[in-house]
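> with the input below, show me the fold.
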Amino acid sequence: MEINDVLYGRHQLDGVLEELIKSAPVQRLKGVYQGGASFLVNPKWNVTRYEHSIGVMLLIKRLGGTIEEQISGLLHDVSHTAFSHVIDFVFENEAEDYHENIFQQVIDQSEIPEILKQHGYDADDLLLNDTRWTLLEQPAPELCADRIDYTLRDMYQYGQITLREAEIFLDHLVVRNGRVFPDGIETAEWFVRVYYKEVIDFFMNPVNVYGYEYLAQTLKAALKHNVIAAEDLLKTDQEVLGILHSSENDEVLRLLEKIHPHILVKEDDIHYDFHRKTKMRLIDPSIFFHNEWITSSSVSEHIRKMGEAAYRKAKKGVYVKVIEN
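Presented below is the predicted three-dimensional model:
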């Protein structure tokens, strides 16, 4: 099969990767939007988990990762529920890792273990210890394929960077001991600036925060009134929305009506309707400088100040005033 990715171009895939891509769990991700409620309040915020998963796989390939790590990259998000991280707000999960907690269950109940077995792989060995895959995942504030792809993909799709800028950045990544790093301080500064556009200007956009708040309320009400069950959350976004819209529950329908692209909100930390904090997301990638590995903020005042500003913003959260909904 041929994959044509907006960031990484055309690739021919066959064997285990082709079969996994065609599997039901991966195909479901075409109907799960990465931004959670974002597409409901702004149709342009429409990157899917499928696009991101394919992208992570291809980025790992570009960085020289093994076929095993590419498989893990492709499958790392298959347990994301409908509406992605909105579910963490529904279940008041501050770590925002609900999908990780159900990962093994989703894998075990799918055709993925059998596909892997037919190609000589053991699902548990390959997928249940992601510390082996050092290109795929690294704890913040370092870079990794997952963090790089969703940042570049979202910020390109939403008009914050160009394809040329993304390509230049990708050309300036280096791999050392199975980990990915910027090749110098200019590369690090560019990515840190773009990453905080993602975290602050997109994730913490008051319109986006509004969508999360009201969709979480809607799903809480739907679960409370048995309009949906927990297992329904492993359907697509549109399938769950269909259940909600066809329900006859007044509370669910009233809340659902408040989520649309024409709402007007603003940040106002005095006269606000609700306050929302999200997971702390900071970036400070290591670079090789004067023959030693150091954090980029230790040599870049610009990165240090961006990190401090992002920390203050995350600690404060977003105070949303609804003007019209």
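> could you use CA atoms for every contact and neighbour count after this?
Will do.
> contact partners for residue 215?
Shown in contact with residue 215 (C-alpha atoms under 8 Å, 6 or more residues apart in numbering): 37, 86, 255, 256, 259.
> buried ones among these?
Among those, those scoring as buried are 37, 86, 255, 256, 259 (criterion: 16 or more other C-alpha atoms under 10 Å).
> as JSON lines, the contacts of residue 215 with distance to residue 145 would be great.
Formatted as JSON lines, the contacts of residue 215 follow (distance: C-alpha to C-alpha, whole Å):
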{"residue": "37", "distance to residue 145": "24"}
{"residue": "86", "distance to residue 145": "23"}
{"residue": "255", "distance to residue 145": "37"}
{"residue": "256", "distance to residue 145": "35"}
{"residue": "259", "distance to residue 145": "32"}
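> please provide the structure for the following sequence as well, for comparison with the first:
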Amino acid sequence: MIITDRIYGEFKVDGILEEIIRSKPLQRLKGIHQGGASYLVNPNWNVTRYEHSIGVMLLIKKLGGSLKEQIAGLLHDISHTAFSHVIDFVIENDEEDYHEKIVKTVIEGSDIPNILNKYGYDYKEIVLDDSVWTILEQPAPNLCADRVDYTLRDMSAYGQITPLEVRLFLENLSVKDGKMILHNIEAAEWFTETYYKEVIDFFMHPLNIYGYDLLVKALKASLMKQVINLDDLLRTDDEVMDILRSSEDQEILSIIRKIHPGVIVKEDPCSWDLHRKTKIRIIDPEVLHEGILSNSSVLSQNVRATGKKILKKAAEGSFVRIVSDEKKVIIR
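Sure thing, here's the model as predicted:
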């Protein structure tokens, strides 16, 4: 199998990695969007968990990570429900880790254990403890393959960064003692700025907040009225939307009719209709400077200032005013 990725280029993948990629659980992720409700209000916000999972695996491979860690990277989002983290708002899970809580159940109900066993691997060793995979996952504010890939992938897809910028950043990225580091402060400053573009200009974008808010309301009502159950959320985004649209429940239909690309919203802290705070996300890459590893905030005033800015924004949250939620009808 030849994979051509928008971030990392062309790679040949075979054996266990190819079998996992072709498996039903991985293929389902083609229908799970990274941004949850975002694709419903802006069709261009369409990066999927499948693309991201492939990307994480390729980044680990590029950095010299073991085959086991590549497998872990490929499987790390396997249990994401439809609309990704929207479910965490539906069930009011502040840690935003519902997919981690159900990963054992999801894996055991799939053919993944058999695929791994065929090649001599135990799924429990690979999937159930991310802490052993130090390239794949790190606690904030460190770099890790998961955090780096979704930032580069989203910001590249949405036109916020260029291919040249991505290439120069990756050239300065390596692994030391099992952890991602950068080799100059300029790369750290660039990634910090890019990561906060992801947080503020995408995660906290007023249109994204609007879509999340209404989809959360629709899913809460659907669960309460037993139009769907939690197992239904292990389908794809579009399959769940089809269930909601065919429900004939007027409350649910009234909500989802307002989730469409024609919505006009703006940030307005003085006159707002929606206010939402999201999980605080901080980054502080480690940099190898004069032979010593240091956090970039120690070396850079820009990184420190940007970090303060994001903390302030996260504490305030997003204030969204709905200018128009009417769907335009095109008469031909």
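> for residue 163 of structure 1, state which of the contacts of residue 215 of structure 1 is nearest.
Closest approach to residue 163 of structure 1 among the contacts of residue 215 of structure 1 (C-alpha to C-alpha): residue 37, at 25.7 Å.
> list the contacts of that closest one.
Residue 37 of structure 1 sits next to 83, 86, 208, 211, 212, 215 when contact means C-alpha under 8 Å, 6+ apart.
> same deal with residue 136 of structure 2?
So, once contact is read as C-alpha under 8 Å, 6+ apart, residue 136 of structure 2 ends up touching 56, 60, 69, 72, 73, 130, 144, 145, 146.
> apply 7 Å and report the result again.
73, 144, 145, 146 (C-alpha atoms under 7 Å, 6 or more residues apart in numbering).
> compare those and tell me which has the most neighbours.
Greatest neighbour count in the contacts of residue 136 of structure 2, by other C-alpha atoms under 10 Å, goes to residue 73: 30 neighbours.
> can I assume it is in contact with residue 56?
Yes - Residue 73 of structure 2 is within contact range of residue 56, at 5.5 Å (criterion: C-alpha atoms under 7 Å).
> before we move on, back to that, which members of the contacts of residue 215 of structure 1 occur in helices, if any?
Residues from the contacts of residue 215 of structure 1 lying in helices, with DSSP state H as the criterion: 86, 255, 256.
> now render those residues as CSV, adding distance to residue 234 of structure 1.
Converted to CSV, these look like this (distance: C-alpha to C-alpha, whole Å):
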residue, distance to residue 234 of structure 1
86, 13
255, 21
256, 20
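> out of those, who's nearest residue 105 of structure 1?
Residue 105 of structure 1 lies nearest to residue 86 out of these, by C-alpha to C-alpha, at 19.8 Å.
> check the gap between the closest one and residue 218 of structure 1 for me.
Look at residue 86 of structure 1 and residue 218 of structure 1: by C-alpha to C-alpha, to the nearest Å, they are 11 Å apart.
> mind listing the shared neighbours of those two?
With C-alpha under 7 Å, 6+ apart, residue 86 of structure 1 and residue 218 have no common neighbours.
> burial count for residue 324 of structure 2?
Neighbour count for residue 324 of structure 2, taken as other C-alpha under 10 Å: 12.
> which residues touch it?
Residue 324 of structure 2 touches 263, 264, 265, counting by C-alpha under 7 Å, 6+ apart.
> let's see that with 10 Å instead.
By C-alpha atoms under 10 Å, 6 or more residues apart in numbering, the residues touching residue 324 of structure 2 are 258, 262, 263, 264, 265, 266.
> where's it relative to residue 268 of structure 2, distance?
14 Å.
> ok, now residue 178 of structure 2?
As judged by C-alpha to C-alpha, residue 178 of structure 2 and residue 268 of structure 2 stand 44 Å apart.
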